[in-house]
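Peer 1: below are the sequence and a predicted model for it; my questions follow.
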Amino acid sequence: MIAASGMRAFPPRLPEQPIFYPVLTEAYAVKIARDWNVSASGCGHVLRFAILRRFIDAYEVHEAGGREHLEYWIPSEDLADFNAAIVGPIELVKTFP
């Protein structure tokens, strides 16, 4: 659970989570946090961060069920490099209890 803004990195993935899915829009992040994460785990969070273009350009944008559902698929073994490419803090934007 993310308790405060100002994080600098995402935690390692669990063995059953081989992919990290950062999404491209706040609206899609809200939908996931509010509509899916709350029912699955009791709460959901929307985070905002910036990442170096030269890093993220190595990955394709995937459409996940609709044109407004755009996300990157980052393999868990690339998460340390992903975290190193984050510029500034990871901000907590919204929480859905």
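Peer 2: Good, I have the coordinates. Residues are numbered from 1 along each chain as shown.

Peer 1: could you use CA atoms for every contact and neighbour count after this?
Peer 2: Fine.

Peer 1: now the helices: where do they sit in this structure?
Peer 2: All helices of the chain, identified by DSSP state H, fall at 26-31, 38-41, 53-56, 79-84.

Peer 1: would you mind giving the ones you listed as CSV with distance to Phe20 and mean neighbour count added?
Peer 2: Below are these laid out as CSV (distance: least, CA to CA, whole Å; neighbours: other CA atoms under 10 Å):
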stretch, distance to Phe20, mean neighbour count
helix 26-31, 13, 16
helix 38-41, 17, 12
helix 53-56, 13, 12
helix 79-84, 8, 15
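
Peer 1: find the centremost residue of the chain, please.
Peer 2: Closest to where the C-alpha atoms of the chain average out (CA atoms, centre = their mean) is Pro22, at 3.3 Å.

Peer 1: got a list of what that one touches?
Peer 2: 71-74 (CA atoms under 8 Å, 6 or more residues apart in numbering).

Peer 1: please pick the buried ones from the residues you listed.
Peer 2: Neighbour-count burial (16 or more other CA atoms under 10 Å) is assigned, among the contacts of Pro22, to 71-72, 74.

Peer 1: nearest to Met1 among the residues you listed?
Peer 2: Among these, Ile74 lies closest to Met1 (CA to CA), at 20.4 Å.

Peer 1: putting a second one here so we can go through both:
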Amino acid sequence: MTTKTTTTLWRPTGPTELDLVRQLDFRAWPPRLPEQPIFYPVLNENYAIMIARDWNVKHDGAGYVTRFEVDTDFLSRYPVQQVGGSTILELWVPAEDLDEFNTHIVGQIEVIHEFH
């Protein structure tokens, strides 16, 4: 029996997206809106906290940090994007890849921080 190696990702999110994740039983991310051509999971918890606390709360009234595992081999198709300092790291998953991305989530999406 082979066990897949997974990578932990985080996603800062607002209440609307979190409600959609809840409707999907915390097993998938909802489709992107037309103005959202890319899904951006991040590679470290502190960066996710910063976005949820400083951006989502300001724009949505609440911010959440989620954590989830994805098959590492699958993720290798998405190069890590450094969008700021050395710890400001994201994956850029095209919206059209999100259904396939969701099939590679291992386990459930967990809410690990909440900000108001």
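Peer 2: Happy to help now that I have it. The shown structure was predicted, so the numbers you read here are calculated from the model rather than taken from an experiment.

Peer 1: TM value for the aligned chains?
Peer 2: The TM-score (TM-score structural alignment, normalised by the length of the first structure) is 0.94; 96 aligned residues with a CA RMSD of 1.2 Å.

Peer 1: circling back: any chance of the helices of the first structure in JSON lines, plus distance to Lys94 of the first structure?
Peer 2: Below are those laid out as JSON lines (distance: least, CA to CA, whole Å):
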{"stretch": "helix 26-31", "distance to Lys94 of the first structure": "8"}
{"stretch": "helix 38-41", "distance to Lys94 of the first structure": "13"}
{"stretch": "helix 53-56", "distance to Lys94 of the first structure": "24"}
{"stretch": "helix 79-84", "distance to Lys94 of the first structure": "21"}
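
Peer 1: between the ones you listed, which one is nearest to Phe10 of the first structure?
Peer 2: Nearest to Phe10 of the first structure, of the helices of the first structure and by CA to CA, is helix 79-84 at 6.6 Å.

Peer 1: strands along the second structure, start to end?
Peer 2: Ranges of strands in the second structure, per DSSP state E, are 6-13, 38-39, 63-71, 80-82, 89-91, 93-94, 105-115.

Peer 1: dump those to TSV, plus distance to Phe26 of the second structure.
Peer 2: Putting those into TSV (distance: least, CA to CA, whole Å) gives the following:
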stretch	distance to Phe26 of the second structure
strand 6-13	13
strand 38-39	16
strand 63-71	9
strand 80-82	24
strand 89-91	20
strand 93-94	19
strand 105-115	5
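
Peer 1: among these, which comes closest to Asp19 of the second structure?
Peer 2: strand 6-13 (10.0 Å).

Peer 1: for the helices of the first structure, which one sits closest to Phe96 of the first structure?
Peer 2: helix 38-41 (6.8 Å).

Peer 1: what range does that closest one cover in the second structure?
Peer 2: Mapped onto the second structure using TM-score structural alignment, helix 38-41 of the first structure spans residues 57-60.

Peer 1: who touches the matching stretch?
Peer 2: 14-15, 63, 115-116.

Peer 1: which one of the residues you listed sits in the busiest neighbourhood?
Peer 2: When those are compared by neighbour count (other CA atoms under 10 Å), Gly63 ends up highest, at 27 neighbours.

Peer 1: and the counterpart of Pro94 of the second structure in the first structure, what is it in contact with?
Peer 2: Aligned by TM-score structural alignment, Pro94 of the second structure pairs with Pro75 of the first structure. Residues near Pro75 of the first structure by CA under 8 Å, 6+ apart: 18-20.
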